[in-house]
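**Student:** got a predicted model here, sequence first, then my questions.
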Amino acid sequence: MDKRFQVQFVNTAENELLRDAIARWGISRRALTAIKFNGGAIFVNGEEKNVRQRLAAGDVVTILFPLEEASEGLVAQHGALSVVYEDEALLVVDKPAFMSSIPSREHPDGSIANFVYGYFEQQQLASTVHIVTRLDRDTSGLMIIAKHRHIHHLMSGQQKKGCIHREYEAIAEGSILKDQQSIIAPIGRKDTSIIEREVREDGQFAHTDVTVLARNNELTHIRLKLHTGRTHQIRVHMAYIGHPLAGDELYGGSRSLLNRQALHCRFIQFEHPITKERMQFESKLPKEMTTLIY
């Protein structure tokens, strides 16, 4: 059985060069080079062809990508992985708090990437791990993971165009008076830290919408919609308006009620990179967050 990842298209244009059709279908030049020189193949109606082939309307084009090699140093681990959705192209997983998205010097194993690689190994899937939407270690919720470099390329294109829609829920300190507001403030790295970010004039444009769901005198349950994807955007913006997230010590929050930032990716929506179907998934707010305010 051929383990190479493949995609298939039905051509709609008459007398089009295969090379041009491939570009129109979103396959990058880098991927095309790998197909040509690293063990991939292109078939038209079941016969192997090169990119100079001219296509007729109705031709079926099958593209086989080279086998992938795992990222150097990534160790396969088997264990807790909450899979919300899976098909031949991608995974949607629900990440618990206190689990990194990828290994780091401080946390060299036990990450989502380690467990996904172990999951792929069990499936005998010839792929490395391509994380599309990353979450901070202490943030919980939904993540998208591509099963192949080409799928990652397509999903990254959606991200750049703002077509992957994510909503978060959080518990912020203090009682936020406005039911709805938009925070538009540029974010950049703090001069005294390699990790911490701040609102600063020379930062990158950042836009967050905030909706209040419930409040008391001490805390506010909020829903947040990101229009941009800056590092620590929600945490920085909430601290900027004087309402840091509960548990977020890095940005001024207190850990007296929760020992991590009270932030959860609860909703994600995107266009499937192959079928073009609009897909959406939801994840319930963790109990340790709901009990803070309800």
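**Tutor:** Great, that's in hand.
**Student:** okay, CA-based contacts and neighbour counts for the rest of this
**Tutor:** Fine.
**Student:** what about the strands in the stretch 51-200 of the chain?
**Tutor:** 54-55, 60-64, 83-86, 90-95, 130-131, 140-146, 165-173, 180-184, 187-189, 197-199 (DSSP state E, counting those that start in this stretch).
**Student:** in JSON lines: those strands, plus mean neighbour count and distance to residue 274.
**Tutor:** Shown next, in JSON lines, are the strands of the stretch 51-200 of the chain (neighbours: other Cα atoms under 10 Å; distance: least, Cα to Cα, whole Å):
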{"stretch": "strand 54-55", "mean neighbour count": "18", "distance to residue 274": "21"}
{"stretch": "strand 60-64", "mean neighbour count": "19", "distance to residue 274": "13"}
{"stretch": "strand 83-86", "mean neighbour count": "14", "distance to residue 274": "13"}
{"stretch": "strand 90-95", "mean neighbour count": "22", "distance to residue 274": "10"}
{"stretch": "strand 130-131", "mean neighbour count": "22", "distance to residue 274": "16"}
{"stretch": "strand 140-146", "mean neighbour count": "25", "distance to residue 274": "12"}
{"stretch": "strand 165-173", "mean neighbour count": "23", "distance to residue 274": "18"}
{"stretch": "strand 180-184", "mean neighbour count": "14", "distance to residue 274": "34"}
{"stretch": "strand 187-189", "mean neighbour count": "20", "distance to residue 274": "34"}
{"stretch": "strand 197-199", "mean neighbour count": "22", "distance to residue 274": "36"}
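**Student:** what's the closest of those to residue 42?
**Tutor:** Among the strands of the stretch 51-200 of the chain, the nearest to residue 42 by Cα to Cα is strand 60-64 (4.7 Å).
**Student:** against which helices or strands is that closest one packed?
**Tutor:** If contacts are counted by 3 or more Cα pairs under 8 Å, 6 or more residues apart in numbering; DSSP states H and E, strand 60-64 sits against strand 6-10, strand 41-44.
**Student:** among these, which is nearest residue 228?
**Tutor:** strand 6-10 (30.4 Å).
**Student:** below is structure B, check it against A:
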Amino acid sequence: MHMEKIDYQIREEESGERIDRLVAGIDESWSRSQVQQWIKDGHITVNGESIKANYKCSPNDLIVIEVPEPEPLDVEPEEMELDIYYEDQDVLVVNKPRGMVVHPAPGHFSGTLVNGLMAHCKDLSGINGVLRPGIVHRIDKDTSGLLMVAKNDISHEKLVQQLVDKTVTRKYFAIVHGVIPHDHGTIDAPIGRDPVERQSMAVSDKGKSAVTHFTVLERLEPYTFVECVLETGRTHQIRVHMKYIGHPLVGDPKYGPRNTLSTDGQVLHAGILGFQHPRTGEYMEFNASLPDYFTELLHRLRQNH
């Protein structure tokens, strides 16, 4: 059984927190009950000792988490309508609707994009394990748009390398709060887990480097329609960066203001995706037009404007 091992050192501000709660906040795909089971099974130790789920953490405690490999039986292929933009023996490009989770996680074992992909094609790269076959990069549940999927391990490695080398084109469209005065801008601010809200990300000195370029497409006071280009791909990057500059995404339940337009989540669409084909090296670019929810909102804002 293959286990991923994670070391985590308790910081001053985390002291006194229950270990099951703290560990469940490290990765948003881990549930608290799952973490409690790992503690029972001895997969989590503190300073080399076994503990109980109600153990209160002290500063500088060293937590070692052995993440057990998920059971391979959990993910079932499911027939679903997929909006496939391109497919060959190596790679597939799919336009994900908003509201769909990309890959299974506790609480979401069916209805995910992976379930649909498994029914659609029998061959997906196995690099990311049984829960994430073929998945090279993700977009959030309520973000719509284009994803590339690897159909074999060589393609997977080459596509991931392009993400690392920052040669993949990823353009997103969003509607944000406030009127952005400049036409263009670059947000270069590292992103890491929010130390207080463990399920959220935040700009933090301890984070990983993150760069987003934005262009204003239209000002619809008191909102702005923007295009964002990702140079890096951190979790929730555009949502965190736009909030950081004081222009959070409309409808964002996690990073937006309480008083926002009622949409089903953030108004964010991964509209343009470009990469070099992993086998031929040819550059390919795909463009998924704005979905209905997005164009209807734009129309409404233009009328009000």
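**Tutor:** Nice, thanks for sending it over. These figures come from a predicted structure and were not determined experimentally.
**Student:** residue 225 of the first structure sits in which helix or strand?
**Tutor:** strand 219-226 (DSSP states H and E).
**Student:** following the chain past that strand, name the next helix or strand.
**Tutor:** helix 233-240.
**Student:** export the strands of the stretch 51-200 of the first structure to TSV and tack on distance to residue 48 of the first structure?
**Tutor:** Formatted as TSV, these follow (distance: least, Cα to Cα, whole Å):
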stretch	distance to residue 48 of the first structure
strand 54-55	13
strand 60-64	9
strand 83-86	30
strand 90-95	27
strand 130-131	29
strand 140-146	27
strand 165-173	39
strand 180-184	52
strand 187-189	50
strand 197-199	51
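**Student:** quick one: the helices in the stretch 1-150 of the second structure, in order.
**Tutor:** For the stretch 1-150 of the second structure, the helices defined by DSSP state H, counting those that start in this stretch occupy 19-24, 32-40, 113-120.
**Student:** and the longest one, which stretch of the first structure?
**Tutor:** Helix 32-40 of the second structure falls opposite no residue of the first structure when the two are matched by TM-score structural alignment.
**Student:** how about that helix: buried residues?
**Tutor:** 32, 35-36, 38-39 (16 or more other Cα atoms under 10 Å).
**Student:** closest one of the residues you listed to residue 252 of the second structure?
**Tutor:** Among these, and counting by Cα to Cα, the member closest to residue 252 of the second structure is residue 32, at 24.4 Å.
**Student:** okay, now the nearest residue to the closest one once chain neighbours are set aside: neighbour count?
**Tutor:** Take residue 32 of the second structure and drop its neighbours on the chain: the residue closest to it by Cα to Cα, 6 or more residues apart in numbering is residue 24, 5.2 Å away. For residue 24 of the second structure, the count of nearby residues is 19 (other Cα atoms under 10 Å).
**Student:** what about residue 24 of the second structure, distance to residue 90 of the second structure?
**Tutor:** 36 Å (Cα to Cα, to the nearest Å).
**Student:** and residue 216 of the second structure, what does it touch?
**Tutor:** By Cα atoms under 8 Å, 6 or more residues apart in numbering, residue 216 of the second structure lies in contact with 180, 182-184, 224-227.
**Student:** nearest to residue 253 of the first structure, of the strands of the stretch 51-200 of the first structure?
**Tutor:** strand 165-173 (7.2 Å).
**Student:** now the closest one against helix 233-240, angle please.
**Tutor:** Counting by axes from the mean of the first three to the mean of the last three Cα atoms, to 10 degrees, strand 165-173 of the first structure lies at 30 degrees to helix 233-240.
**Student:** residue 275 of the first structure should be in a strand, yeah?
**Tutor:** No. Secondary structure of residue 275 of the first structure (DSSP: H, G, I helix; E, B strand; the rest coil): coil, not part of a strand.
**Student:** the strand holding residue 225 of the first structure maps to which residues in the second structure?
**Tutor:** Counting by TM-score structural alignment, strand 219-226 of the first structure corresponds to 223-230 in the second structure.
**Student:** and that stretch against the first structure, how far off on average?
**Tutor:** For stretch 223-230 of the second structure, the mean deviation from the first structure after alignment is 0.6 Å (mean Cα distance after the TM-score superposition for the first structure).
**Student:** go through stretch 151-164 of the second structure and flag the buried ones.
**Tutor:** Buried residues in stretch 151-164 of the second structure, counted by 16+ other Cα under 10 Å: 151-153, 155-160, 162-163.
**Student:** in TSV: those residues, plus distance to residue 7 of the second structure.
**Tutor:** TSV is the format used below for those (distance: Cα to Cα, whole Å):
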residue	distance to residue 7 of the second structure
151	32
152	31
153	28
155	30
156	27
157	26
158	29
159	28
160	25
162	28
163	26
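**Student:** just those residues: which are in helices?
**Tutor:** Using DSSP state H, the subset of those located in helices is 153, 155-160, 162-163.
**Student:** between those, which is closest to residue 296 of the second structure?
**Tutor:** residue 163 (32.4 Å).
**Student:** closest to residue 114 of the second structure out of the ones in helices among the buried residues of stretch 151-164 of the second structure?
**Tutor:** For those, the nearest to residue 114 of the second structure is residue 156 (15.2 Å; Cα to Cα).
**Student:** neighbours of the alignment partner in the first structure of residue 286 of the second structure, how many?
**Tutor:** For residue 286 of the second structure, the aligned position in the first structure is residue 281, judged by TM-score structural alignment. Per other Cα under 10 Å, the neighbour tally for residue 281 of the first structure reads 15.
**Student:** quick check: the gap between residue 281 of the first structure and residue 136 of the first structure.
**Tutor:** Residue 281 of the first structure is 19 Å from residue 136 of the first structure, where distance means Cα to Cα.
**Student:** same deal with residue 33 of the first structure?
**Tutor:** Per Cα to Cα, residue 33 of the first structure is found 34 Å from residue 136 of the first structure.
**Student:** ok, the two, which is more surrounded?
**Tutor:** Set residue 33 of the first structure next to residue 136 and count neighbours by other Cα under 10 Å: residue 136 wins out with 16 against 11.
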